[in-house]
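>>> Below are the sequence and a predicted model; questions follow.
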Amino acid sequence: MPSLSPETRAQRWPLLLIVGSLVLLFVAALAANLLGIYLCGGIAGWQQWFDAHAPHFFVWRLCLYAALLAAWPWARRRRRRRDPDSARALRTLEVLSVGAIVFSEASQWLHVV
C-alpha cells in the first residue's frame, strides 16, 4: 500500500471525523431506540410514549433551530472571508435548509392531524 503524503492525510482527516461522528450518532440513536423499546415493553408502548411526549420533542426541535439560526451568521461570515465568491452557494444552502426544515415539520403536523 503506498504511503500517503502529509497533505493527503490532512485533507482526509476532516472527512474521517465527519464519517466517524455520523456512525457514532447512528449507533447511539439505534441503542436509544432499542433501549426505549425494551423499557416500554415493545414497539406499541414505545410509540405510545413518543405520542405522549410529542410536545417536548417539538420544543426540543425549536431550540435546535434557534441555536442553528443564532450560529449561522458567524458561519456565513467565516465562509465569506475564506471564499468571497460563495454567496450563491450559501444562498442555495440556506433555501434548501429552510425548505427541508419546513417540509419536515409540515410532515410531522400532517401526521398528527
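Arrived safely.

>>> rest of the way, CA atoms for contacts and neighbours
Will do.

>>> Which residue, other than its chain neighbours, is closest to residue 43?
residue 37 (5.5 Å; Cα to Cα, 6 or more residues apart in numbering).

>>> What are the buried residues along whichever strand or helix holds the one you found?
Element membership of residue 37, judged by DSSP states H and E, is helix 6-39. Residues of helix 6-39 classed as buried: 36-37 (neighbour count, 16 or more other Cα atoms under 10 Å).

>>> Look up how far residue 102 lies from residue 109.
Residue 109 sits 10 Å away from residue 102, taking Cα to Cα, to the nearest Å as the criterion.

>>> what's the answer for residue 112, then?
In terms of Cα to Cα, residue 112 sits 15 Å off from residue 102.

>>> One more to weigh against that first structure:
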Amino acid sequence: MSAGWWRLRWLFNRRVGRALLWAFGLLILAIVANVIGIRLAGSIAGWQRWMADHAGVFFVWRVALYAGTVWGWLWMRRRLRAREPEGGTQQRLLRVEIAAVLAVIALEASQFMQAK
C-alpha cells in the first residue's frame, strides 16, 4: 500500500462516516421531495410556480431554522468557553461566527436576487 493512503485515514473515522451518511441522506431526501413535488404539480414549471407562490412560507421556515441554529450555537458556545477559557478559543469562535453570518447573508442575498 502507498504512503498516501494512510493520510486519508481520517476519512474512515466513524464520526466522519456518520456525517457523510447524514449529508447523503439529506441529499436523497431533498431529491425525493422535489420529485414528489414535480409530480404533484404536474410539471417542473408548475412546481416552480408553486414554490414562488409560497416563498414567504419558505422564508419564515428559514428564519425559524436560523433561530434554532443560533440558540444551539449559543448553548454550545457557553459550554465551550467554560471548558476552554483561554483567549485562542474566543478568537476561533469569533472567526467561525463571522464566517457563518457572512454565509447566511450570502445565501439570503442570492435568494433575494433570484426572486427579482
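Looks like it came in fine. Computed from a predicted model, the values in this text were never measured in an experiment.

>>> List the TM-score for the superposed pair.
The TM-score (TM-score structural alignment, normalised by the length of the first structure) is 0.83; 104 aligned residues with a Cα RMSD of 1.9 Å.

>>> Next up, the contacts around the residue nearest to residue 43 of the first structure.
43, 45-46 (Cα atoms under 8 Å, 6 or more residues apart in numbering).

>>> Please apply the same query to residue 64 of the first structure.
No contacts exist for residue 64 of the first structure under Cα under 8 Å, 6+ apart.

>>> run the last query once more with 10 Å
58, 70 (Cα atoms under 10 Å, 6 or more residues apart in numbering).

>>> Helix or strand: which one has it?
Counting by DSSP H and E, residue 64 of the first structure is found in helix 54-82.

>>> which residues in the second structure does the helix or strand following that helix align to?
Sequence-wise, the next helix or strand downstream of helix 54-82 of the first structure (DSSP H and E) is helix 87-112. Under TM-score structural alignment, the alignment places helix 87-112 of the first structure onto residues 90-115 of the second structure.

>>> Average offset of the matching stretch relative to the first structure?
Stretch 90-115 of the second structure, aligned to the first structure and superposed, deviates on average by 1.1 Å (mean Cα distance after the TM-score superposition for the first structure).

>>> ok, back up a step: of the contacts of residue 37 of the first structure, which is the nearest to residue 70 of the first structure?
Within these, proximity to residue 70 of the first structure (Cα to Cα) peaks at residue 46, which comes in at 33.2 Å.

>>> angle of the strand or helix carrying the closest one against helix 87-112?
In this assignment (DSSP H and E), residue 46 of the first structure forms part of helix 43-52. Interaxial angle, helix 43-52 of the first structure versus helix 87-112 (axes from the mean of the first three to the mean of the last three Cα atoms, to 10 degrees): 110 degrees.

>>> contacting residues around helix 43-52 of the first structure?
33-40, 53-54, 56-57, 112.

>>> ok, 6 Å please
With Cα atoms under 6 Å, 6 or more residues apart in numbering as the contact definition, helix 43-52 of the first structure has outside contacts at 37, 40.

>>> what's the distance between residue 48 of the first structure and residue 36 of the first structure?
11 Å.

>>> How many residues are close by residue 58 of the second structure?
13 (other Cα atoms under 10 Å).
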